[in-house]
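Student: Generate a structure from the sequence data that follows.
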Amino acid sequence: MIDLDLPKPDQRPPCEWDLPGVGDGADVFALLCQRADVSVQWETLQVRTRRGGLHLYYTAPSGARLPSTTGSLGWLIDTRAWGGYVVAPGSTVTLPDGTGHYRVQHSAIPALLPPSLFKLLQPAPLLAKRPANVPIPDDRHSAYLRAALDRELAHLAAAQPGQRNRALFGVAAALGELIAGGALPEQPIKELLEQGGGDLGLPRSEVVRTVESGLRHGARRPRRLTAA
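Tutor: All right, here's what the predicted structure looks like:
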């Protein structure tokens, strides 16, 4: 399922999508298809969401296991596939910003996902794993830092489908606090997180963006280890 969202009132498109005629996820999707030299396949099951967005349902080739994604295809575009879940048409959802319904806008048999879009959603091939090499000073804090690193990586590895991007962000933010405080080196941690996100099957572009965002978030709250 391809989820085409509407922007929130104060939400502006990133530079890549700040273009004439691009105002929501449907516009981004149309432009994405144009760049891929394919026609937009609107003749498929369409569901209007509670906030006015659009869910487009497609079928993947037999045997394919595509991961769910968050923003990796483009601005305001998420996808739900193997292991993901969606709010079904006919549902009523109440959240802090209001109550709304999910209704079928166009009833049709889900169309086959165009090959060019299928290719964009395929997870990147796993790189050969390298031994984790995070230099940690051999001092009174070394045991704590190694335990903290092991704990965060274990949390990431245990993330379930649909929660993996959020888990990657959270782990990057937590370790980013220690990096900003000077307790851990940035580049080895970044490489370790990118490898962990790839091991979960997340698309490479999504992994890189999420790790960078999480590290920046953590850097706002440096955690400095004090002397005993």
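Student: from here on, contacts and neighbour counts on C-alpha atoms
Tutor: OK.
Student: This protein: helices as residue ranges?
Tutor: Listed in chain order, the helices found in the chain under DSSP state H are 25-35, 115-121, 142-157, 164-180, 186-199, 204-219.
Student: any residues touching the last one, and which ones?
Tutor: In this case it means helix 204-219. Contact partners of helix 204-219, identified using CA atoms under 8 Å, 6 or more residues apart in numbering, comprise 69-72, 123-124, 165, 168-177, 179-180, 190, 193-194, 197-198.
Student: Now which of these would you call buried?
Tutor: 69-70, 72, 123, 165, 168-177, 179-180, 190, 193-194, 197-198 (16 or more other CA atoms under 10 Å).
Student: Return the residues in contact with Thr94.
Tutor: Gly100.
Student: so Gly25 makes contact with Ile2?
Tutor: No. Contact criterion CA atoms under 8 Å: Gly25 and Ile2 do not qualify, at 9.8 Å.
Student: Next, show the common contact partners of the two.
Tutor: With CA under 8 Å, 6+ apart, Gly25 and Ile2 have common neighbours Ile77.
Student: Next, count neighbours for the closest residue in space to Ser39 that isn't next to it in sequence.
Tutor: Nearest non-adjacent residue to Ser39, counting by CA to CA, 6 or more residues apart in numbering: Cys33, 6.3 Å away. Residue crowding around Cys33 was assessed by other CA atoms under 10 Å; the count is 17.
Student: Please report how far Cys33 lies from Leu202.
Tutor: Using CA to CA, to the nearest Å, one obtains 22 Å as the distance from Cys33 to Leu202.
Student: now do Arg48
Tutor: Arg48 is 27 Å from Leu202, by CA to CA.
Student: which of the two has more neighbours?
Tutor: Leu202 (27 against 19).
Student: wait, that one sits on Arg65?
Tutor: No. Counting by CA under 8 Å, Leu202 does not reach Arg65; the two are 11.8 Å apart.
Student: which ones are touching the closest residue in space to Leu76 that isn't next to it in sequence?
Tutor: Spatial nearest neighbour of Leu76, chain neighbours left out: Gly25 (4.6 Å); criterion: CA to CA, 6+ apart. Contacts for Gly25 (CA under 8 Å, 6+ apart) come out as Asp3, Leu4, Asp5, Leu6, Pro7, Gly53, Gly74, Trp75, Leu76, Ile77.
Student: One more, please, to line up against the first structure:
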Amino acid sequence: MPRTRRRSRRQDPEVVRLRGAALDAAAAGLFVFPVKPGEKLPAVPRHAARHCRQRGICADGHQGWEQRATRDRAQIYAWWSGQPRFNVGIACGPSGIVVIDLDTSTDPLPDWGGATTGREVLDQLAARHSGELTDTYSTRTPTHGEHLYYRMPAGLELHNTTQGLSGSLGPLIDTRAWGGMAVGAGSVRPEGAYIVAEHGQITELPDWLATLLTPAPPPQRPAAVALPTRRANAYVAAILRDEVGQVAAAQAGSRQSTLYFTAYRLGRLVGGGELEADHVAALLREAAAGHIRDDAFGPDQANDAIARGLHKGAEDPRYIDEHTSTRDDDTADAGP
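Tutor: All right, here's what the predicted structure looks like:
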């Protein structure tokens, strides 16, 4: 009787390709983790350490995407072994790297000689600080931006910066370090693929950039402010009007970050019971409506920025009444 040949299960070639990209990144010394298919959001738990219930995968300690990132081949094979088609995330902190994220804009920046790309702004920064941009491994994003990979200098523990905020390099430039991630080469989104732009080694972050990215010592906290309840209500209303106005007036290149950090600051008041989350979210969506375009800044991005900002802010409540005080360090730990 003839023997029946067992059919081997053929793996999805796209999953195999993405697994190869993850293995290549790990072989280059980078810590990887799965990212949702077609997106740039982690596919592993994203809950904050302070909200971790110490159960399941977190039974022995909090395990978010940054903690679970790995170079272990067996784990990479386990993550990229079937559906879904995970993109490749790079955990910058554990990998010991700083990624400079250079965006693009359709609106010229008058203060930067009409620049429309983060690369042009970075080149001007280098000239202003008599610095050089050493050749290093880099990728091109599906939206025509660039990711420049640099090794974090020994002894430095850099964190993320966001364009338009204190500590940032300039418009159209974000940086990712501890607490930050980059989507790796080979990953795909509806707009296209992340491709290697510059092959070779990841070189050390130039000194002048390291200096600019090293945060200044935190300022002394201002004296506490206490207000009677009636005045506090008026004060909160004034804050709300001012913050919503900033979103409506935000300039190209900083609209998404302005929306996020405004949501964060108002989220602190939501956490303190001073405002209602649904009301704040509706006002922010209305203020941002004039900026929303399907290509550069769509409704999904706006809603995500609002939701993340409100959630992050609520973790650090701000109270305004006759019993408790306010703080002015609203963006001290607001990184997305």
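Student: where does the TM-score land?
Tutor: For this chain pair, the superposition-based TM-score is 0.60 by TM-score structural alignment, normalised by the length of structure 1; 161 aligned residues with a CA RMSD of 3.4 Å.
Student: Between the helices of structure 1, which one is closest to Thr92 of structure 1.
Tutor: helix 25-35 (22.0 Å; CA to CA).
Student: okay, that closest one sits on what stretch of structure 2?
Tutor: Using TM-score structural alignment, helix 25-35 of structure 1 lines up with residues 118-128 of structure 2.
Student: tell me which residues of that stretch are tucked away?
Tutor: Gly118, Arg119, Glu120, Val121, Leu122, Gln124, Leu125.
Student: could you dump the residues you listed to a markdown table with distance to Arg268 of structure 2?
Tutor: As requested, the buried residues of stretch 118-128 of structure 2 are exported to a markdown table (distance: CA to CA, whole Å):
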| residue | distance to Arg268 of structure 2 |
| --- | --- |
| Gly118 | 31 |
| Arg119 | 34 |
| Glu120 | 36 |
| Val121 | 33 |
| Leu122 | 33 |
| Gln124 | 36 |
| Leu125 | 34 |
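Student: with those residues in mind, which one is nearest to Gln256 of structure 2?
Tutor: Gly118 (15.4 Å).
Student: mind listing what the aligned residue in structure 1 for Arg140 of structure 2 touches?
Tutor: In structure 1, Arg140 of structure 2 lines up with Arg48, judged by TM-score structural alignment. Each residue near Arg48 of structure 1 by CA under 8 Å, 6+ apart is listed here: Leu54, His55, Tyr102, Arg103, Val104, Gln105.
Student: Ile306 of structure 2 too?
Tutor: Counted by CA under 8 Å, 6+ apart, Ile306 of structure 2 has contacts Leu259, Tyr260, Ala263, Tyr264, Ala281, Leu284, Arg285.
Student: Phe169 of structure 1 now?
Tutor: Thr210, Val211, Ser213, Gly214.
Student: Which position in structure 2 pairs with the second one?
Tutor: If you follow Val211 of structure 1 across to structure 2 using TM-score structural alignment, you land on a gap.
Student: What separation is there between Val211 of structure 1 and Leu184 of structure 1?
Tutor: Where Leu184 of structure 1 is concerned, Val211 of structure 1 sits at a distance of 15 Å (CA to CA).
Student: neighbour count winner among these two?
Tutor: Val211 (25 against 21).
Student: Leaving out chain neighbours, which residue sits closest to His106 of structure 1?
Tutor: Closest to His106 of structure 1 by CA to CA, 6+ apart is Gln46, at 5.0 Å.
Student: give me the number of residues near the one you found?
Tutor: 23.
Student: tell me the contacts of it?
Tutor: Leu54, His55, Leu56, Tyr57, Val104, Gln105, His106, Ser107, Ala108.
Student: Per the alignment, the last one pairs with which residue of structure 2?
Tutor: In structure 2, the residue equivalent to Ala108 of structure 1 is Gly200, according to TM-score structural alignment.
Student: wait, doesn't that match sit right on Leu148?
Tutor: No. Contact criterion CA under 8 Å: Gly200 of structure 2 and Leu148 do not qualify, at 11.9 Å.
Student: Spit out the residues that contact those two alike.
Tutor: Shared contacts of Gly200 of structure 2 and Leu148, defined by CA under 8 Å, 6+ apart, are found at Thr136, Tyr137.
Student: okay, these two: which has more neighbours?
Tutor: Leu148 (23 against 10).
Student: Run through the residues that contact that one.
Tutor: Contacts of Leu148 of structure 2 (CA under 8 Å, 6+ apart): Val99, Ile100, Asp101, Thr136, Tyr137, Ser138, Thr139.
Student: sorry, back to before: quick one: the match of Ala108 of structure 1 and Trp79 of structure 2, what's the gap?
Tutor: 27 Å.
Student: Quick check, central residue of structure 1?
Tutor: By CA atoms, centre = their mean, the mean C-alpha position of structure 1 lies nearest to Thr70, the distance being 3.4 Å.
Student: any idea what sits nearest that residue, other than its immediate chain neighbours?
Tutor: Asp78 (4.6 Å).
Student: Check Val196 of structure 2 too.
Tutor: Nearest to Val196 of structure 2 is Thr139, by CA to CA, 6+ apart, at 4.3 Å.
Student: Make sure that neighbour is actually in contact with Ala193.
Tutor: No. Using CA under 8 Å, Thr139 of structure 2 is not in contact with Ala193; the gap is 10.1 Å.
Student: measure Gly200 of structure 2 to Leu284 of structure 2 for me?
Tutor: 44 Å.
Student: hang on, I meant Ser187 of structure 2
Tutor: 32 Å.
Student: And for Trp112 of structure 2?
Tutor: Trp112 of structure 2 is 29 Å from Leu284 of structure 2, by CA to CA.
Student: Neighbour count: those two, which is higher?
Tutor: Leu284 (25 against 14).
Student: so what does the helix or strand encompassing that one touch, helix or strand wise?
Tutor: Per DSSP states H and E: Leu284 of structure 2 is located in helix 277-288. Packing contacts for helix 277-288 of structure 2, counted by 3 or more CA pairs under 8 Å, 6 or more residues apart in numbering; DSSP states H and E, involve helix 229-248, helix 255-271, helix 299-314.
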